[in-house]
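Visitor: could you work out the structure for the sequence below:
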Amino acid sequence: MKTEAREKGYFNVPLWEQAFRCAELVGVPALAFYLLSQGGFAAFVGFVVLGLHYPRTAYLGHDLAHNQWGPRDDAKPRFMLRAVALLQGFGSHWWVEKHELHHAFPNACKKSEDGILTPIDGDIDSVPWIVWDKSLVEYNELAATSPWKAKLFLTMRRLQVLLFFPLLSMARFNWSWQSIETAFRVNKSLEGALCVAHWVIGLTLAGFLTPGPVWTGWLWFAATQLLGGFILAFVFVLNHTGMEIYDATEAKGFYDRQARSTRNTPSSLFFDWLTGGLNSQIEHHMFPTMARRNLSKMRDATRKAMLECGYAYEELGNREAMQAVLGALTDAAKA
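Guide: Take a look at the predicted model:
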């Protein structure tokens, strides 16, 4: 299948698309800040434009880190990753290692000597904010190193369904902070400085361009971060949350690990655009270097091959997928 897809050019990101992504990366924020300067309804439109743009920029960083524009250490991808760090606020060094581990072992855990499931996939570990599955309750309880932390963790878990959507909105702040902390810790000072500059420049421009008091521009900029973070986190949780959390030693190889814990959601021109093609998450896990606009073209062949080989191939509507997510969170909250 990979050979056929390569012959069809599905792994190629043509130069026209690369040029478009570059123009989008710079042009959309410029438009959003211009609309802010006009005030009123135009500023609201600018808020929506920039909020929608942040996930789009994250998808571009995702493409680059997956070597879809060539090896990420080559000059062009390296330059683009720095541009994304500035215009997105995320850095690749925080993201790449944990994301590649996620691709190898989605939703996977190892068992400690006490028999407690410990996440291999860091994307299912959000201590103390969210316990993603009831099988991880013991692991999260052990992370509480003092009585007050134990009370905090328990309270957060009990309220996590109620707080879930507000917490999704805060995702960009958390990811950006982790990017900055990681970059400086691993001596990638330029990357860290670019991530910091995202906030400094954004707040400065928003405060300067807003026709109202400075604080209204700052509020506008913060609101775009909340909207962008919510959309991006919403897209991500539908892909794996509410699926099996398993002991990696019990899985039967790479394809079994993907089938156990990865789902697709509906494909359409709108959904493919909004999710950056990651609604075809199964195909992305099977072919991570494939250009994301081609992932949906592989759905039928991938489904057929996986079912013929005895693997699961889960496809749910967005509502059903979110119900599965909230069901898992509810079970963990009650555990």
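Visitor: C-alpha only now, for contacts and for neighbours.
Guide: Noted.
Visitor: next one: Phe236 from Trp175, what distance?
Guide: 13 Å (Cα to Cα, to the nearest Å).
Visitor: Ala108 too?
Guide: Ala108 is 21 Å from Trp175, where distance means Cα to Cα.
Visitor: how about Thr3?
Guide: Distance of Thr3 to Trp175, computed by Cα to Cα: 35 Å.
Visitor: the two: which is more packed in?
Guide: Legend: neighbour count by other Cα atoms under 10 Å for Thr3 and Trp175, higher for Trp175 (17 against 8).
Visitor: here is a second sequence; please produce its structure as well for comparison:
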Amino acid sequence: MTGVPVAPVTTRGSDFADLARQIKQAGLLQRRIGYYVARIGANVVLLAAGAVAFVILGDTWWQLLTAAYVAIVLTQFAFIGHDAGHHQILRTRRGNAIIGYAHGAFTGISYGWWIGKHTRHHANPNQEDADPDIDIPALAFSEEQAVAKQGFLRWIAKYQALLFLPLLMTQAIMLKAAGIEALMRKQVKAAAVEAALLVGHLAVYTTAVFLVLSPAQAVLFIVVHHAVMGVYLGLSFAPNHKGMPILPAGQKVDFLRRQVLTSRNITGGRWVDFLLGGLNYQIEHHLFPNMPRPNLRRAQPLVQAFCHQRAVSYTQCSIAASYAWVLRHLHTVGAPLRARS
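Guide: A predicted model of the protein is given here:
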């Protein structure tokens, strides 16, 4: 494990401009269309293989394995949607949006709603009252949030480290529900078009499941699919910021330090790159959100060296250590509630 989280400080804002020049000179902001064509093509083939297996297996409990498989593949689709949302794939906003909406239709998650939420997160990572990713009813990320909980949510916060994995099982359903709610309230762009795409997704998905499987198998297929997808999504995003410094509401910090000090990288090689969809380079991604995913690996040593030169704490650890870090933080945050029991 390297890097120790430190309290963020306000300093000059020219450091990021210096780093950005290095990154641009290295050509790391250039599009990687060939990579994305191959990645999207591979995902489509994997999903098609799952569909074929689903039809061939038919009415059997072995389909629960298919449900888990489809969940994993569709999470890879979600990673592509994430990259499209950051304009990493194509040069034009429209082209990236088309890819994003298409992938949202496959996953069943509103692309338009997610873009708004994720943009707020990138602008204010780990900032109280500004980052939606640390404003989650069922979890507390600071002692202040924990003691403010009431009723059942307070009990959950008390034991949130133990309940973290079960809570992640609901993540996919919660994301879909939040997106549907935003669409119904017309809080996203192209709401009518996206609503049609998501209705189409729901119609095809439920028809296929209940047509091929018995009612009991169909219901359990849906549960397993969404539980696995929720855990996969949660375990991909949780290591990135949870347990890192939380900035008080209104605190002014320059862009480079705001992004670096609140983020954590995950080491482990190319298998981790694939498993986490490039989100393991969270520091580089937050500094340069439109950098194509395959370029993040090349940017990492440049950013780390730059941060070392500027005495900016750069945090990275293994995937196992990151999960332990998150659980320790959640356990510590819930301590005041347990002490009052």
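Visitor: next, the TM-score between them, please.
Guide: After superposition, the two chains reach a TM-score of 0.85 (TM-score structural alignment, normalised by the length of the first structure), with 313 aligned residues with a Cα RMSD of 2.2 Å.
Visitor: show me where the stretch 1-150 of the first structure has helices.
Guide: Along the stretch 1-150 of the first structure, counting by DSSP state H, counting those that start in this stretch, helices occupy 2-7, 15-38, 40-65, 75-88, 92-104, 137-142, 147-158.
Visitor: who wins for proximity to Arg263 of the first structure among these?
Guide: For the helices of the stretch 1-150 of the first structure, distance to Arg263 of the first structure was read as Cα to Cα. The smallest value, 13.3 Å, belongs to helix 92-104.
Visitor: so for the closest one, what gets flagged as buried?
Guide: Ser92, His93, Trp94, Trp95, His99, His102, His103, Ala104 (16 or more other Cα atoms under 10 Å).
Visitor: same list (these) but as JSON lines, adding distance to Phe33 of the first structure.
Guide: Below are the buried residues of helix 92-104 of the first structure laid out as JSON lines (distance: Cα to Cα, whole Å):
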{"residue": "Ser92", "distance to Phe33 of the first structure": "26"}
{"residue": "His93", "distance to Phe33 of the first structure": "28"}
{"residue": "Trp94", "distance to Phe33 of the first structure": "28"}
{"residue": "Trp95", "distance to Phe33 of the first structure": "28"}
{"residue": "His99", "distance to Phe33 of the first structure": "32"}
{"residue": "His102", "distance to Phe33 of the first structure": "35"}
{"residue": "His103", "distance to Phe33 of the first structure": "36"}
{"residue": "Ala104", "distance to Phe33 of the first structure": "40"}
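Visitor: stretch 319-332 of the second structure vs the first structure, mean deviation?
Guide: Here the mean offset of stretch 319-332 of the second structure against the first structure after fitting is 1.5 Å, by mean Cα distance after the TM-score superposition for the first structure.
Visitor: would you map the strands across the second structure?
Guide: Under the criterion DSSP state E, strands of the second structure are mapped to 265-266, 316-317.
Visitor: onto which residues of the first structure does the last one map?
Guide: So the one you mean is strand 316-317 of the second structure. The aligned range for strand 316-317 of the second structure in the first structure is 315-316, by TM-score structural alignment.
Visitor: residues contacting the matching stretch, please?
Guide: For stretch 315-316 of the first structure, the surrounding residues in contact (Cα atoms under 8 Å, 6 or more residues apart in numbering) are Arg263, Asn264, Thr265, Pro266.
Visitor: so which of these comes closest to Gln38 of the first structure?
Guide: Lowest distance from Gln38 of the first structure to the contacts of stretch 315-316 of the first structure (Cα to Cα) belongs to Pro266, with 37.0 Å.
Visitor: setting aside sequence neighbours, what's the nearest residue to the closest one?
Guide: Closest residue in space to Pro266 of the first structure, ignoring its immediate chain neighbours: Gly317 at 5.8 Å, by Cα to Cα, 6 or more residues apart in numbering.
Visitor: do you know how far that neighbour is from Gly277 of the first structure?
Guide: Relative to Gly277 of the first structure, Gly317 of the first structure is positioned 15 Å away (Cα to Cα).
Visitor: which of these two has more neighbours?
Guide: Gly277 (23 against 13).
Visitor: give me the neighbour count for the residue lying closest to that one once chain neighbours are set aside.
Guide: Leaving aside its chain neighbours, Gly277 of the first structure sits nearest to Arg292 (5.3 Å; criterion: Cα to Cα, 6+ apart). Neighbour count of Arg292 of the first structure, defined by other Cα under 10 Å: 29.
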